[in-house]
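Participant: Prediction below, plus the sequence it came from.
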Amino acid sequence: MRAARRHLLASADLRPMKADAVDEAVFGHALPKRDLDPRIARVLRAMADDPGSTQSAGEQAEMVNLSVSRFLHLFKEETGVPLRALRAWKRARHLLNFANESLNMAHLALDIGYPDSTHFSHSIRRFYGLKPRAIFSGSRELAIYRGGSASALEPA
């Protein structure tokens, strides 16, 4: 890991990296691709396209023609994490796209899929250990790089 970090820092290339490039830098080779069930892959693409979506598990299951219980079981089997946990992580991660902007916190909470600002604040504190305002106040000068694809790693 230290050697990979030194290599990445020495390259001074701040462009988003493809997952294979990160694997190569860290492990010395690209990791084998996992074949996800196409139904779960479809749901994951939809989540990546709209991280603030409030679509329920039932609606997602219906989108891929599965019962809710089968969908939730298959989702966890394929991804290794429950749907609720992944959605919460993606929502909290989506916040970082706005970390250096001046926004109304209550509006931002609703825009990125939280039901209210209290839930937003508690969830962000659980993931990052900081209140949303602390993240925003300490991030005014950060440069945020947004990749063009879901496979790009985006520094935030």
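Facilitator: Right, received. Where do you want to start? Residues are numbered from 1 along each chain as shown.

Participant: make it CA atoms for all contacts and neighbour counts henceforth
Facilitator: Will do.

Participant: Which residue is the nearest non-sequential neighbour of A88?
Facilitator: By the measure of C-alpha to C-alpha, 6 or more residues apart in numbering, the closest residue to A88 outside its immediate chain neighbours is S123, 7.8 Å from it.

Participant: Tell me the spacing between the one you found and R6.
Facilitator: 33 Å (C-alpha to C-alpha, to the nearest Å).

Participant: try this one next to it:
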Amino acid sequence: MRDPLSDILLAMRVSGATPVRFESRGGYAMRFPAFRHLKFGALLSGSMELRPSNGPALHLQAGDCYLLTDGAPYASRTGDHPEIDGEAYFATHRDPDGVVRFGEGAPDKIVIGGRFTFEETGAEWMRLALPPAIRIPAGSPVAAPLRTTLSLLGQEVGANAAGEDLIVARLADILLVQALRAYLAMTGDETPSWLAGLADPRLGRALRAFHAEIAGDWSVGRLAAEAGMSRSSFADIFRRRTGLTPMDYVARWRLFRIRAEVMQTDRPIAVIAEDNGWRSRTSCSRAFRELFGVSPREAKAGAAVFLAAERHQA
């Protein structure tokens, strides 16, 4: 049994890059190029500014976290200084302990950041659901779990202790989920997205029930009953919050689950489809192509290309 957010992230095949610790003293300005697919970071001490290409600047204080979701170039700065190439600097100034340092003396700013990679279709869906840049203030009540994870990350990254890579990778996964939780808790009703339904208490009940039994016989009426709402009211609110009809959501996430399993296992497509609530292989394959633009067999072949590219970038 999976909760909706876990189910969604697993279906999108999230992989995490090892976070980097950046310690600096004094002012700087760095420009970073486009990236794949989602960057996260947290300011452990000091203050700084992030300037995404799309959207307003993020003014960060100690304890703040951020997500950059559109893959566009961005700048990091602590004042009005000439910009340098941040990617080149990080590539050439990493010390033996894995920490990147700027300036002389004890640091007055410490940042931990990293990158998560999604399967390409999953990355596009995340971009549709999230704004280009998100700041989660340290003082927000929903940031309390993040502070615990950040404290642990701050102790592990750059410590060169046994098992550091594994612990840091797991903590980074936790940080991403906690950041998305916090974002969902902070958002209002003004921006419909498939992710927004998770933040609505009534819709969330229905979505948890669906994700826990994805192969079940789901209908708008059954989802509405799980939410404790009338069929018409549920359908209307669901569409306004998510931008999808309830059954569009059901069909799409079944197909995402099918796609993930097709790409990761050798199980027959008919078995995978039935396990995810699709009774007809033919109709499943037709819907699969309509949503993803390729057949299940072509998706499986493309997975090998994706994994090879990830190994090359690692």
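Facilitator: It's in. These numbers come from a predicted model, not from an experiment.

Participant: just checking, the residue nearest to A88 of the first structure touches R93?
Facilitator: No. The pair S123 of the first structure / R93 is not scored as a contact, 11.0 Å apart, by C-alpha atoms under 8 Å.

Participant: Spell out which residues are contacts of both of these two.
Facilitator: Common contacts of S123 of the first structure and R93 (C-alpha atoms under 8 Å, 6 or more residues apart in numbering): none found.

Participant: Compare neighbour counts for the two and give me the winner.
Facilitator: Higher neighbour count among S123 of the first structure and R93: S123, with 20 against 16, using other C-alpha atoms under 10 Å.

Participant: V81 of the first structure maps to what in the second structure?
Facilitator: Applying TM-score structural alignment, one finds that V81 of the first structure aligns to L244 in the second structure.

Participant: which element is its match on?
Facilitator: Here L244 of the second structure, judged by DSSP states H and E, is contained in no helix and no strand.

Participant: burial of it, as a residue count?
Facilitator: Look at L244 of the second structure: counted by other C-alpha under 10 Å, it has 19 neighbours.

Participant: With T148 of the second structure instead?
Facilitator: Per other C-alpha under 10 Å, the neighbour tally for T148 of the second structure reads 12.

Participant: Quick one: map it onto the first structure.
Facilitator: In the first structure, nothing lines up with T148 of the second structure, judged by TM-score structural alignment.

Participant: how far away is T148 of the second structure from L44 of the second structure?
Facilitator: 12 Å.

Participant: ok, now E298 of the second structure?
Facilitator: 44 Å.

Participant: Mind checking which of those two has more residues around it?
Facilitator: Neighbours of E298 of the second structure and L44, each counted by other C-alpha under 10 Å, are more numerous for L44; the result is 23 against 13.

Participant: The more buried one matches what in the first structure?
Facilitator: Aligning on TM-score structural alignment leaves L44 of the second structure without a counterpart in the first structure.

Participant: tell me which element the residue most central in space within the first structure falls in.
Facilitator: Among the residues of the first structure, K90 comes closest to the average C-alpha position under C-alpha atoms, centre = their mean, at 3.5 Å. For K90 of the first structure, the host element (DSSP H and E) is helix 83-95.

Participant: so how far is that helix off the chain centroid?
Facilitator: Centroid displacement of helix 83-95 of the first structure relative to its chain, using C-alpha atoms, centre = their mean, to the nearest Å, is 6 Å.

Participant: And the residue nearest to the centre of the first structure, what's its match in the second structure?
Facilitator: By TM-score structural alignment, K90 of the first structure lines up with W253.

Participant: ok, the residue lying farthest from the centre of the first structure - contacts?
Facilitator: Going by C-alpha atoms, centre = their mean, the residue of the first structure most distant from its centre is A10, 26.8 Å out. Going by C-alpha under 8 Å, 6+ apart, A10 of the first structure touches no other residue.

Participant: the helices in the first structure, which residues?
Facilitator: If you assign secondary structure with DSSP state H, the helices in the first structure sit at 2-11, 19-27, 38-49, 57-63, 68-79, 83-95, 105-111, 117-128, 132-137.

Participant: between the ones you listed, which one is nearest to L153 of the first structure?
Facilitator: Nearest to L153 of the first structure, of all the helices of the first structure, is helix 19-27, at 7.0 Å by C-alpha to C-alpha.

Participant: Quick one: residues in contact with that closest one.
Facilitator: Identification of contacts with helix 19-27 of the first structure by C-alpha under 8 Å, 6+ apart yields 1, 3-5, 7-8, 29-31, 151-153.
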